[in-house]
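Undergrad: sequence? don't have it. structure:
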């Protein structure tokens, strides 16, 4: 694997980061939508473009990009399982954090789109000891503050330290997620939750392929 500091400076990334066997063919040239007239550095989801990745974020370097794929939702309090499509983007503006955005859509048994579904936005904030603070706000009225230990450049585990919600949101008391690189560069994750009176248990799982970066 390329030395992370060299990669952050714009040199070619190796297969353990980009996963070209499974990535979209044009992913190295693509980026998230840009604002060319923005007077400060815009977020970039492509390490070959834009500002250098901050040294503090090197432990999260493999996540930077846009990922797209499918997954499944299950829980005792809902019908299902439901299948969904999802896109997740981790980007940066040269400062010591990553911006995070995820949006999903429900799929029918044939893979057709039924309707838009959950959205999330937030920040991943690496700390000096390599641990991670993660803030995620959901369109459903839930805000989660996660904490995770130092990852190993291939997997990252985070667990809620605090959960807040609006009066109209469903009860969520705890959550944890495990993200990992699999299958020559795909990104898989599992989300477990304790909500609406249920104990912590699997809720969402997905496998995503790199489409940007």
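TA: That came through, no problem. Note that the structure is a prediction, hence the values are computed from the model and not measured.

Undergrad: going forward, measure contacts between C-alpha atoms and count neighbours the same way
TA: Will do.

Undergrad: give me the buried positions along the lengthiest strand in the chain.
TA: In the chain, taking DSSP state E as the definition, the longest strand is strand 113-126. By neighbour count on 16 or more other CA atoms under 10 Å, the buried set for strand 113-126 is 119, 120, 121, 122, 123, 124, 125, 126.

Undergrad: what does it contact?
TA: The contact list for strand 113-126, computed with CA atoms under 8 Å, 6 or more residues apart in numbering, reads 56-57, 59, 96-108, 132-140.

Undergrad: give the closest residue to the most centrally placed residue in the chain in space, chain neighbours not counted.
TA: The residue lying closest to the centre of the chain (CA atoms, centre = their mean) is residue 88, at 5.0 Å. Leaving aside its sequence neighbours, residue 88 sits nearest to residue 102 (CA to CA, 6 or more residues apart in numbering; 4.3 Å).

Undergrad: next one: residue 132
TA: residue 126 (4.4 Å).

Undergrad: run through the strands of the protein in chain order.
TA: For the chain, the strands defined by DSSP E occupy 65-73, 82-91, 98-107, 113-126, 132-138, 142-148, 155-165, 172-182, 186-195, 201-212.

Undergrad: okay, those in CSV with distance to residue 36 next?
TA: Below are the strands of the chain laid out as CSV (distance: least, CA to CA, whole Å):
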stretch, distance to residue 36
strand 65-73, 19
strand 82-91, 16
strand 98-107, 18
strand 113-126, 22
strand 132-138, 27
strand 142-148, 31
strand 155-165, 33
strand 172-182, 32
strand 186-195, 30
strand 201-212, 18
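
Undergrad: of those, which approaches residue 43 most closely?
TA: strand 82-91 (5.7 Å; CA to CA).

Undergrad: next, the one to line up against it:
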């Protein structure tokens, strides 16, 4: 039988998506500083093998706990033509790991049974990443590779785009979104 203490927060600092509170951002994460926060917006998902395009809402949270990596969590929900929520959709979690040579590692796990390791670089408020490896469960879609880009516009919007090679289709645009900082 569980007690209330079983669900108490751990006795360590919680990650924060707010650069004005909590531990200072680790120097290694400075190339990613502009990404830290909570972002929310809308986008579109399409692919030759789906009956799309579909509109979705998304929240992306990039947080840190003072160590040399950032936590990544993105949740999405499908929207109807009027913008009402239809149902939950994608959910991914992972870590951004900046390296001393300027490269970035992004490790992501998806609820669909896919794990991806991306490598890339940061340049002028833009982050470009390509998968080095994709691991799938036996029941996951046949994803072979992916490319992601995140770009912070002059007006503070985070544009996100993803291309995928999956289910027999070569690298093709799949997702675009515009996210606004909420905190």
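TA: Looks like it arrived, so ask away. Predicted model, so just to flag it, every value in this text is computed and none were measured.

Undergrad: re earlier: buried subset of the contacts of strand 113-126 of structure 1 as a ChimeraX selection?
TA: In ChimeraX, this line selects whichever of the contacts of strand 113-126 of structure 1 come out buried by 16+ other CA under 10 Å:
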select :56,57,59,96,97,98,99,100,101,102,103,104,105,106,107,132,133,134,135,136,137,138
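
Undergrad: next, the contact list for the residue nearest to residue 88 of structure 1, please.
TA: Residue 102 of structure 1 touches 86, 87, 88, 89, 119, 120, 121, counting by CA under 8 Å, 6+ apart.

Undergrad: what is the nearest of the residues you listed to residue 204 of structure 1?
TA: Using CA to CA, the contacts of residue 102 of structure 1 come closest to residue 204 of structure 1 at residue 86, 11.3 Å.

Undergrad: hmm, residue 104 and that closest one touching each other?
TA: Yes - the criterion here is CA atoms under 8 Å, and residue 86 of structure 1 meets it with residue 104 at 4.2 Å.

Undergrad: quick revisit: what's the residue nearest to residue 132 of structure 1 aligned with over in structure 2?
TA: Aligned by TM-score structural alignment, residue 126 of structure 1 pairs with residue 98 of structure 2.

Undergrad: measure that match to residue 128 of structure 2 for me?
TA: 13 Å (CA to CA, to the nearest Å).

Undergrad: ok, now residue 31 of structure 2?
TA: Between residue 31 of structure 2 and residue 128 of structure 2 the distance is 12 Å, computed by CA to CA.

Undergrad: and residue 27 of structure 2, by the same measure?
TA: Taking CA to CA, one finds residue 27 of structure 2 at 20 Å from residue 128 of structure 2.

Undergrad: okay, the two: which has more neighbours?
TA: residue 128 (17 against 14; other CA atoms under 10 Å).

Undergrad: please name the nearest non-neighbouring residue to the more buried one.
TA: Once flanking residues are discounted, residue 128 of structure 2 sits nearest to residue 149: 4.5 Å by CA to CA, 6+ apart.

Undergrad: cool, residue 148 of structure 2 as well?
TA: residue 162 is the one closest to residue 148 of structure 2 (CA to CA, 6+ apart), at 4.5 Å.

Undergrad: how many neighbours does the alignment partner in structure 1 of the one you found have?
TA: Mapped onto structure 1 by TM-score structural alignment, residue 162 of structure 2 lines up with residue 191. Residue 191 of structure 1 has 18 neighbouring residues, counting by other CA under 10 Å.

Undergrad: picking that back up, how close does the residue nearest to residue 132 of structure 1 get to residue 134 of structure 1?
TA: Computed as CA to CA, the residue 126 of structure 1 to residue 134 of structure 1 distance reads 8 Å.

Undergrad: go on, residue 65 of structure 1?
TA: 17 Å.

Undergrad: just residue 176 of structure 1 next, same as before
TA: 11 Å.

Undergrad: so what does the residue nearest to residue 88 of structure 1 match up with in structure 2?
TA: Checking TM-score structural alignment: residue 102 of structure 1 goes with residue 74.

Undergrad: quick one: the corresponding residue of structure 1 for residue 148 of structure 2 and residue 161 of structure 1, what's the gap?
TA: Using TM-score structural alignment, the partner of residue 148 of structure 2 in structure 1 is residue 177. From residue 177 of structure 1 across to residue 161 of structure 1, the span is 13 Å (CA to CA).

Undergrad: which of these two has more neighbours?
TA: The neighbour comparison of residue 177 of structure 1 against residue 161 (other CA under 10 Å) goes to residue 177, with 19 against 16.

Undergrad: residue 157 is in contact with that one, correct?
TA: Yes - look at residue 177 of structure 1 against residue 157 with CA under 8 Å: they come within range, at 5.7 Å.

Undergrad: count of neighbours near the spatially closest residue to residue 81 of structure 2 that is not a sequence neighbour?
TA: Distances taken as CA to CA, 6+ apart put residue 55 closest to residue 81 of structure 2, at 7.7 Å, once the chain neighbours are dropped. Applying the criterion other CA under 10 Å, we find 21 residues in the vicinity of residue 55 of structure 2.

Undergrad: mind checking how far the residue opposite residue 49 of structure 1 in structure 2 once aligned is from residue 59 of structure 2?
TA: Applying TM-score structural alignment, one finds that residue 49 of structure 1 aligns to residue 21 in structure 2. Residue 21 of structure 2 is 21 Å from residue 59 of structure 2, where distance means CA to CA.
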